[in-house]
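# just need the structure, nothing else, for what follows:
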Amino acid sequence: MSVLLEAIFARADQDGDRIALDDGSRRLLYRDLPCAVAAMAGMIGDAIPGPGPVAIERDNGIDWVIADLALLSLGRPNIPLPPFFMPAQRAAALADAGAAGSITGMGMVLFDHPVAAIPAGTAKISYTSGSTGEPKGICLDDRLMLDTAQAIVARLGDGLADVHFPVLPLAVLLENVAGLYATLLAGGRYLVRPAAAVGLTNPFAINDAQLVAAIDASHATSLILVPEYLARIVDHLERTRNRLDKLRLVAVGGSRVPLSLIERADRIGLPVVQGYGLTECGSVVSLEALGDRNRGTVGHPLNHASVSLASDGEIVVAGHFHLGTIGHPRADGPIHTGDIGTVDEQGRLSIVGRKSSLIITSFGRNVAPEWVEAQLVAQPQIAQAMVYGDGESRLRALIVPSARDADIAAGVAAANATLPAYARIGLWQPSRPFTPADATLTPNGRLRRAAILARLEVRPFFDRLCAETAPARARLLSVPQLQAGLAGRISRTTYLAYLAQAYHHVSHTVPLMRLARSGLAAKPMLVEALDDYIAEEEGHEQWILNDIRAAGGDTDAVVRDGPSSATARMVDHAYATLRDGNPAAFFGMVFVLEGTSIALASNGAEAVRASLGLPETAFTYLTSHGALDQDHMRFFEKLVNGLDDVADEDAIVAMANDIFDLFGGLFAAIPMEDDRAAA
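Just a heads-up that it's a prediction; the model follows:
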């Protein structure tokens, strides 16, 4: 008989009257387990004869557990298939393993697959999706699963095995071994519910209110979660001020957990421990103990595993582990995990990132993207993030917002505040979600980086410029003075104050163009464009002075008083950037100023004129720039889409973001004290 099953049945002799399995309406005592398993084994043998492997394709429940144990008793490999596998993944896994049949919610199904070369001793074939989306079957024996589960019990203690509430699918090895087997070996109650009953009908679209309510109603004392589930539970508890006071253990694994998320969980009383593991090692390799936690680590290695670091920081695990994959048996030997880690003086392991995804910036700094991503998704505005930018000066990120109106910029800023300068996000853009359905996410929630980057459409630079400056543009448009101007709700005093600052920055437009032109002599396309702009813009500051006179203002005072400090900052930044940086950045300033002029001309000028009763001659600068800058913007789009230098593109994006914020500061500095009376 299976050594794992023997150990579980030993509990039937010791604690026969205790409840082993509970689904809310049906309970099975430990002493009843052997009979239930024998009955299921008989049914499997009759319906799916022969020695071939059998899949389990059922929802979480008592029958899933009994089928799993029955296959152990029969010595037949079990293929637990996660409910989130796509049809093609499911079919590939069944064919790869040569499945003889499957146990489903509707009964048992026979298959006619060719016999596969399964390593001797295989008890479970755990399929991971692999980096290309093709399932890879890891073959495990019952000794490894027993060793792993016993090591978990030894680390946490029998006393914590009271009521375990599975949230992850049982087909996920982490829950199967660390949840089910460890609970049964410790004599606890495994309180299993179908996914729909716990808010996980779609495991990637969590009903957090239902999940928290189900945990609370179950009186669960232990959970195993992936970081996303922990984040959703923490978010819900913070919002509602509810608490899950009966929990004594919340083990989190599957991917790196942001330290800030753990700290938030601590503050609301969730007893979180971190773990680390691999399917190849039976699921869990290291785990914190409740009395020995050092936030940011994943604890000491378990008894069945020995951990060391290679010269490049790669984590290497030694012990009795997986038997190989289908058709490729493996002898015991060290497993090179591909993960980068560190070990502290007390022997606790920390996970830094993945060796294969390591980013090396143009400054020569190594950055594990998982580290930065963890800080991003710890922010409530951000649901998912992928960081990239190998060889670039600044890191980039694709951001999936947590809600339609989420302030992504604020989330990125908060994450950046927790990171050193070299690891901060310099550029980001919104993204649609990453999911297993489109092969951008593995079934256990890891990013498929190559697939995500491949999904990015090859798009014109102008579209990238619009996308990557959208948050900064939104900040500018949210400035109260600009909103009031667009709505026509400003006083004559405020309008004159705006014209005064417009004069002081527009008077520098042509000098800035000439400075940019002098640095772009080797780029004739940009020089020609600047020549056209210079001819077009010469003397426009005089238009503004004419408007000031027509509106009853004092032009001599405007010239004499000079710019506000906010206007001076914007102009000074432009000069410094063109002198000391890439002069192509000037076109980022063009993008901001002309785009804003279009908005003011089309939405604000006539509304302001009508509300103030001023003549049309007081609005020549705005109204002329409305039509003029629309033509300029069409020309600008064609121009920048013809760029062939990434450094120029990056400089334009950076300058546009800077000027959006500086221009917003210019508007914010305009006084509006008497505007209510004017409105």
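
# CA atoms for contacts and neighbours, from now on please.
Fine.

# now what about stretch 310-322, what contacts it?
138-141, 144, 280-282, 304-309, 330, 332-342, 355 (Cα atoms under 8 Å, 6 or more residues apart in numbering).

# for it, buried residues please.
Within stretch 310-322, the residues that qualify as buried are 313-322, counting by 16 or more other Cα atoms under 10 Å.

# mind checking how far stretch 622-642 is from the chain centre?
Here the centre of stretch 622-642 is set off from its chain's centre by 37 Å, with Cα atoms, centre = their mean, to the nearest Å.

# again, but for stretch 456-463
Remark: stretch 456-463 is offset 22 Å from the chain centroid, using Cα atoms, centre = their mean.

# just the residues contacting that stretch, thanks.
Residues from elsewhere that reach stretch 456-463 (Cα under 8 Å, 6+ apart): 637, 640-641, 643, 649.

# of these, which belong to helices?
637, 640-641, 649 (DSSP state H).

# which of the residues you listed has the most neighbours?
Using other Cα atoms under 10 Å as the neighbour criterion, Glu649 leads the ones in helices among the contacts of stretch 456-463 with 22 neighbours.

# which one of the ones in helices among the contacts of stretch 456-463 is nearest Val177?
Lowest distance from Val177 to those (Cα to Cα) belongs to Glu649, with 50.8 Å.

# and this one, so I can compare the two:
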Amino acid sequence: MREFSLPALYEVPAVGNLTDLIRRNAAQHPNVAVLGRKVEGQWQDVTAATFLAEVRAAAKGLIAFDVRPGDRVGLMSRTRYEWTLLDFAIWSAGAVTVPVYDTSSPEQIQWILSDSGAVACLVETPEHEAIVESVRDGLPALDHVWQIEQDAVAVLEAAGDEVTDTAVDERSAAATADSPATIVYTSGTTGRPKGCVLTHRSFFAECGNAVERLKPIFQTGESSVLLFLPVAHVFGRLVQVAAVLAPIKLGHVADVKTLTTELASFRPTLVLGVPRVFEKVYNSARAKAQADGKGKIFDKAAECAIAYSRALDTSGGVPLGLRLKHKVFDRLVFSKLRAVLGGRATHAISGGAPLGERLGHFYRGIGFTVLEGYGLTESCAATTFNPWDRQKIGTVGQPMPGSVVRIADDGEVLLHGEHLFSGYWNNETATAEALSEGWFHTGDVGTLDEDGYLTITGRKKEIIVTAGGKNVAPAVIEDRIRAHALVAECMVVGEARPFVGALITLDEEFLPRWAAEHGKPADSAAADLRFDPELRAEVQRAVDDGNAAVSKAESVREFRILPTQFTEDSGHVTPSMKLKRNVVAKDYADEIEAIYHG
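Below is the predicted model:
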């Protein structure tokens, strides 16, 4: 058993709750733009004083509609300004926010709102409202539904016109640090989602220590972050609360398809995302360079960036010749890539899955450092992350200051600290299984090095044991294969089988480009090309790259390209894009059999 901890850098307030942050900002930085809001296609600044006033007005409306301290209120919307406004309004009314993914099914929505006992729900669109209404017979506690696109904020403000400031102040003070702030339902790869109860203390400990440890990239009045992750996900919520706590300017993007345009107009100094975003930026840039006849230049520039980054970690530093080459490529290639990311950002924080060492070094080499972290809903998002000044590429960093990471005898990662959830809502059995003597059992397997940097090697329950008795952790090889531009998703199989195989889906954005470049019909779909020899050869190269990271016994010997995608709608991935392996294995049982008997 091995463990590592770092002393806390932030002291959780003895009294109060998260609403204190917006009052503090308005008092100390009244004219500082703490949020950016898109109005008629243009970004408009929202000062700390204005944001507080808007939150208070919406909170008065909730109070007028008889939302009481401790009541649960659902919030179902894409990432937008109103999400953050209404989240703080719910807290200011003394209530508890229950996030709901805007892509959730009627069954999921009914379960989350009924299990939490939500008395009200704020939805974004008419379609969302229609879904809630369709399951309302199963929601006896639900009294109110308001729609953001039907002026929900204005409706609340009008209803609360006669509610006094004193009443809001009393409600805002109702919650303590140990009161529930939110119930975030885990998307879960099996069974019904469980509601993780995260307290105000959880967010204070999480965001306070993260901001302090990353202080140079959280500078009030200078730094900014553009949030495009779902705020219903705990990682998106971390971004929101950390920005308000710092405070730094926070903007929202509802549609990831417009991300490049929004990055260029908002120009954040900090980007938070998942590896797939950074993989897409790299793959798209490389594909564009190839289409323009500059593929060799791009590849040489990428190798230069990687070599430059690796040299930064050596005692001798970067050799003069490499520095000169890097300077040339910075003008020709790297500066253009940074411009795609807004032009001002120097750092990014990535979580959800491993980025991979090659891309980690590539991005640092172009002057855009991606700091990887690791966490779960139960740990209020990040529980480890790479510090800005002591990054170890290939790891998910050191423990959050004030917390402890322990590796159990069987390799499982255990966590301890104030940032952890207090339990699962209405589920004492699941809580007892996950929390033991203050330690949260993550279900992940990992290692700690001598400096306390954590590396995640897989999931306990996802370890595959082949017929030959070899234990295989799928994450390592899957992440390498998935890094290829043509590959959307990869799932390794092989439980009780003679060798390891893989199911692979193709990236729908990149496939038409590849098809055109290789003389195939431009409108070709995966179903048309999955047996094409050239395409299989390209995917084989991705598999070969993945195999290079593991032993021969763990390597993929056969694969099947699937005609369809793994999507949330198909039931094969969770809203946070985690594979539902048991569902995939069941639905594609014939394809798996074909790997071994085809």
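
# what's the TM between chain one and chain two?
The TM-score (TM-score structural alignment, normalised by the length of structure 2) is 0.71; 451 aligned residues with a Cα RMSD of 2.6 Å.

# other residues contacting stretch 357-365 of structure 1?
Outside of stretch 357-365 of structure 1, the residues within contact range by Cα under 8 Å, 6+ apart are 366-369, 388-395, 422.

# in helices, which of those fall?
Taking DSSP H, the ones among these that sit in helices are Pro369.

# can you select the buried ones from the contacts of stretch 357-365 of structure 1 in ChimeraX?
Provided next is the ChimeraX selection string for whichever of the contacts of stretch 357-365 of structure 1 are buried by 16+ other Cα under 10 Å:
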select :367,368,369,388,389,390,393,394,395,422
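
# so which of the contacts of stretch 357-365 of structure 1 is the closest to Ala550 of structure 1?
Arg394 (47.8 Å).

# please identify which helix or strand holds the residue nearest to Leu477 of structure 1 when sequence neighbours are not counted.
Of all residues beyond its chain neighbours, the one nearest Leu477 of structure 1 is Gln483 (6.5 Å), with distances taken as Cα to Cα, 6 or more residues apart in numbering. Here Gln483 of structure 1 sits within helix 480-487, counting by DSSP states H and E.

# helices or strands up against that helix?
helix 605-612, helix 646-668 (3 or more Cα pairs under 8 Å, 6 or more residues apart in numbering; DSSP states H and E).

# where does the lengthiest strand in structure 1 end up in structure 2?
Counting by DSSP state E, the longest strand found in structure 1 is strand 335-343. Strand 335-343 of structure 1 corresponds to residues 440-448 in structure 2, going by TM-score structural alignment.

# need the max-distance pair from the ones in helices among the contacts of stretch 456-463 of structure 1.
Glu637 and Glu649, at 12.5 Å, using Cα to Cα across those.

# quick one: the strands in the stretch 251-400 of structure 2, in order.
For the stretch 251-400 of structure 2, the strands defined by DSSP state E, counting those that start in this stretch cover 270-273, 347-350, 369-376, 381-385, 398-399.

# would you say Val167 of structure 1 is within a helix?
No - when classified by DSSP: H, G, I helix; E, B strand; the rest coil, Val167 of structure 1 is found to be coil rather than part of a helix.

# residue in structure 2 matching it?
In structure 2, Val167 of structure 1 lands on Phe228 (TM-score structural alignment).

# count of neighbours near the residue nearest to its match when sequence neighbours are not counted?
Leaving aside its chain neighbours, Phe228 of structure 2 sits nearest to Val253 (4.8 Å; criterion: Cα to Cα, 6+ apart). Close neighbours of Val253 of structure 2, defined as other Cα under 10 Å, add up to 21.

# quick check: Val253 of structure 2 vs Glu568 of structure 2, distance?
Using Cα to Cα, to the nearest Å, Val253 of structure 2 is found at 20 Å from Glu568 of structure 2.

# give the contact list for the aligned residue in structure 2 for Ala186 of structure 1.
Matched by TM-score structural alignment, Ala186 of structure 1 corresponds to Ala246 in structure 2. Residues near Ala246 of structure 2 by Cα under 8 Å, 6+ apart: 208, 211, 218-220.

# tell me which of those you also see in structure 1.
Retained in structure 1: 211, 219, out of the contacts of Ala246 of structure 2 (criterion both residues aligned by TM-score structural alignment, their matches' Cα atoms under 8 Å).

# buried subset of the contacts of Ala246 of structure 2?
Buried among the contacts of Ala246 of structure 2 (16+ other Cα under 10 Å): 208, 211, 218-220.

# how about the helices of the stretch 1-150 of structure 2, start to end?
19-28, 48-64, 81-92, 106-116, 126-134 (DSSP state H, counting those that start in this stretch).

# and those: which comes nearest Arg513 of structure 2?
helix 126-134 (33.9 Å).

# now for the closest one, which elements pack on it?
Short answer (3+ Cα pairs under 8 Å, 6+ apart): helix 126-134 of structure 2 packs on helix 106-116, strand 144-147.

# buried sites along the last one?
Same thing as strand 144-147 of structure 2. 145-147.
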